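Peer 1: Dropping a prediction and its sequence here:
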Amino acid sequence: MPARIPSWAWVSGLTAGAVAAVVVLAVQADRGPHPTAPVAHPRSAPSVSARPSATPKPPAPPAVPADSGTGRRIVYALAQKRVWLVDESDKPTRTFPVWPGTVSPDPDSYAISQRVPATTGSDGVQIEHIMYFAGKSGVFIAFSNAVDGSSPPPAASDTRTGGIRMGKDDGTALWTFGAKGTRVVVVE
């Protein structure tokens, strides 16, 4: 009877052969050509100056209107469609654009008279941070923001709305800043 080779010897031999084959192929691959990806080099116009250009600074926010009084207050500029939150030292802590309704308050000094956490706006949108401060011709005027952060759709020309909408983060900041009785100064 012929001698039998144990199975472990077969496995060891096959493994050694496979490792040797991989080494030979790796050496051949290392000596061959290597594919390269094309490198994109940005082309720019030659610079007149050797120094790098400065990154443009964002424009400074508009200054608080001069005719808005002094002290802690919310300032609403009708023509700029913008609100400022001004602290006790007369420094603006935040400013942001707003989307006014079709009825605007007259320039004057008012106070936050009522705060409502959330409701549905006259346009059917869920709104929050509603802060009433004025009324005109039977229309209540209030700051608010849409719960989903959207801007209001344009109102029909015959619709009378007094909501002054803002972005969600701005609405949250205004809600935090404007307790009941906080002064609201409306300027042209």
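Peer 2: Thanks, I have it. Residues are numbered from 1 along each chain as shown.

Peer 1: Please make it C-alpha for all contacts and neighbour counts, starting now.
Peer 2: Will do.

Peer 1: mind checking which helix or strand G17 is in?
Peer 2: Per DSSP states H and E: G17 is located in helix 7-31.

Peer 1: Following that helix in sequence, what is the next regular element?
Peer 2: For helix 7-31, the following helix or strand on the C-terminal side (DSSP H and E) is strand 73-77.

Peer 1: which parts of that following strand are buried?
Peer 2: The neighbour-count check on strand 73-77 (16 or more other Cα atoms under 10 Å) flags R73, I74, V75, Y76, A77 as buried.

Peer 1: want to throw these into a markdown table with distance to P154?
Peer 2: Putting those into a markdown table (distance: Cα to Cα, whole Å) gives the following:
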| residue | distance to P154 |
| --- | --- |
| R73 | 29 |
| I74 | 25 |
| V75 | 24 |
| Y76 | 20 |
| A77 | 20 |
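
Peer 1: tell me which of those is nearest to G149?
Peer 2: Y76 (20.0 Å; Cα to Cα).

Peer 1: what residue lies at the spatial centre of the protein?
Peer 2: In the chain, the residue lying closest to the centroid (Cα atoms, centre = their mean) is D169, at 8.2 Å.

Peer 1: Could you tell me the angle between the helix or strand where that residue lies and strand 73-77?
Peer 2: Per DSSP H and E: D169 is located in helix 168-177. Our comparison of helix 168-177 with strand 73-77, counting by axes from the mean of the first three to the mean of the last three Cα atoms, to 10 degrees, yields an angle of 140 degrees.

Peer 1: in helix 168-177, what's buried?
Peer 2: Buried residues in helix 168-177 (16+ other Cα under 10 Å): K168, D170, G171, L174, W175, F177.

Peer 1: circling back to that earlier point, now the helix holding G17, how far from the centre of its chain.
Peer 2: Here helix 7-31 is found 58 Å from its chain centre; the criterion is Cα atoms, centre = their mean, to the nearest Å.

Peer 1: structure B:
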Amino acid sequence: MRQRAAERGRTVARSSSGIVAGLTAAAVAAVAFLAYQASANAPASVASTAGPKASVSASAEPTAKPKPSVDPLAVPAASGKGERVVYALKDRRVWLVDENGKALRTFTVMPSPVSPPPGVHQVTSRSGTVRGSDGVPIEHVVRFANVDEVAIGFSAAQDGSMASPDPTSKTGGVRMTREDGDAMWSFATVGAKVVVVP
């Protein structure tokens, strides 16, 4: 009887160890499969496979270096040097620039129907208070160019408006606010340089 019990115990132990071995093998296989799936689905930068590195595609690389930001109110680079008034036709903007190239003031203007040609000009005459060729009372007139017998100059309307003259008329008044007109009057005396850029 003891012998039968011992044989039964050995049989149970063998079948238990077989079950444990089978379960362990199944667990190892499952872990190995899950590890394979994880490495196959991981991004190239995280995967731990020893295979060749994936190359970066052209679309992932930056196409161009970002350009340094440019101050839109900075004095135009092609406007010369020294003390000057700079008038940018396209931007409808004026800068009053000191001898070191620093903008003392910048402001927008309302261009005249007749525009001055780009280049270097000189203040030729000034008037304190007059009536513009469009009939509007203006002040602080600073003339610097002539185009087809039309005098071109900066001025401020006495009513403070920057309304543009009739575009069909041949006038040369570049209008600005009264405050900007005061600054222009103080800065641009006869003989002062005026640089017109496109």
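Peer 2: Cool, the structure landed. All figures in this text were calculated on a predicted structure; none of them were measured in a lab.

Peer 1: How close are the two chains, by TM-score?
Peer 2: The TM-score (TM-score structural alignment, normalised by the length of structure 1) is 0.66; 128 aligned residues with a Cα RMSD of 1.2 Å.

Peer 1: quick one: L85 of structure 1 is in a strand?
Peer 2: Yes - applying DSSP: H, G, I helix; E, B strand; the rest coil, one finds L85 of structure 1 inside a strand.

Peer 1: What segments of structure 2 are strands?
Peer 2: 84-88, 93-97, 103-108, 119-122, 125-131, 137-147, 150-157, 173-176, 193-197 (DSSP state E).

Peer 1: Of the ones you listed, flag the one that's most buried.
Peer 2: Looking across the strands of structure 2 with neighbours counted as mean count of other Cα atoms under 10 Å, the highest average goes to strand 173-176: a mean of 27.

Peer 1: how big's the offset between that one and structure 1?
Peer 2: By mean Cα distance after the TM-score superposition for structure 1, the fitted strand 173-176 of structure 2 averages 0.4 Å away from its aligned residues in structure 1.

Peer 1: according to the alignment, that strand goes to what range in structure 1?
Peer 2: Across structure 1, the stretch matching strand 173-176 of structure 2 (TM-score structural alignment) is residues 163-166.

Peer 1: Give me the contact list for the matching stretch.
Peer 2: Stretch 163-166 of structure 1 is contacted from outside by 96-101, 140-146, 151-152, using Cα atoms under 8 Å, 6 or more residues apart in numbering.

Peer 1: How far away from the center of its chain is that stretch?
Peer 2: The answer for stretch 163-166 of structure 1 is 17 Å, by Cα atoms, centre = their mean.

Peer 1: what do you get for stretch 180-188 of structure 1?
Peer 2: 26 Å.

Peer 1: same thing with stretch 170-187 of structure 1?
Peer 2: Distance of stretch 170-187 of structure 1 from its chain centroid, counting by Cα atoms, centre = their mean, is 21 Å.

Peer 1: hang on, the earlier thing: okay, the helix holding G17 of structure 1 sits on what stretch of structure 2?
Peer 2: On structure 2, no counterpart of helix 7-31 of structure 1 exists by TM-score structural alignment.

Peer 1: What is that helix packed up against?
Peer 2: Packing partners of helix 7-31 of structure 1 (3 or more Cα pairs under 8 Å, 6 or more residues apart in numbering; DSSP states H and E): none among the helices and strands.

Peer 1: and that helix, which residues are buried?
Peer 2: Buried residues in helix 7-31 of structure 1 (16+ other Cα under 10 Å): none.

Peer 1: In the contacts of stretch 163-166 of structure 1, find the pair that's most separated.
Peer 2: Pairwise over those, using Cα to Cα, the maximum falls at F96 and F140, 21.8 Å.

Peer 1: Excluding chain neighbours, what is closest to S150 of structure 1?
Peer 2: G167 (7.1 Å; Cα to Cα, 6 or more residues apart in numbering).

Peer 1: burial count for the one you found?
Peer 2: Applying other Cα atoms under 10 Å, we find 20 residues neighbouring G167 of structure 1.

Peer 1: which residues does whichever residue in structure 2 pairs up with E128 of structure 1 contact?
Peer 2: Here E128 of structure 1 is matched to E139 in structure 2, going by TM-score structural alignment. Remark: with contacts taken as Cα under 8 Å, 6+ apart, E139 of structure 2 is in contact with S127, G128, T129, V130, S155, A156, A157, Q158, G181.

Peer 1: For G82 of structure 2, what is the corresponding residue in structure 1?
Peer 2: That one, G82 of structure 2, aligns with G71 by TM-score structural alignment.

Peer 1: Tell me which residues touch its match, please.
Peer 2: Contacts of G71 of structure 1 by Cα under 8 Å, 6+ apart are V86, D87, E88, S89, D90.

Peer 1: Could you give the number of residues near V109 of structure 2?
Peer 2: The burial count for V109 of structure 2: 24, using other Cα under 10 Å.

Peer 1: Return the residue of structure 1 aligned against it.
Peer 2: Using TM-score structural alignment, V109 of structure 2 pairs with V98 in structure 1.

Peer 1: and the gap between the closest residue to its match other than its chain neighbours and S137 of structure 1?
Peer 2: Among residues not flanking V98 of structure 1 along the chain, M166 sits closest, at 4.7 Å (Cα to Cα, 6+ apart). As for M166 of structure 1, its distance to S137 of structure 1 is 23 Å (criterion: Cα to Cα, to the nearest Å).

Peer 1: Then G181 of structure 1?
Peer 2: Taking Cα to Cα, one finds G181 of structure 1 at 22 Å from S137 of structure 1.
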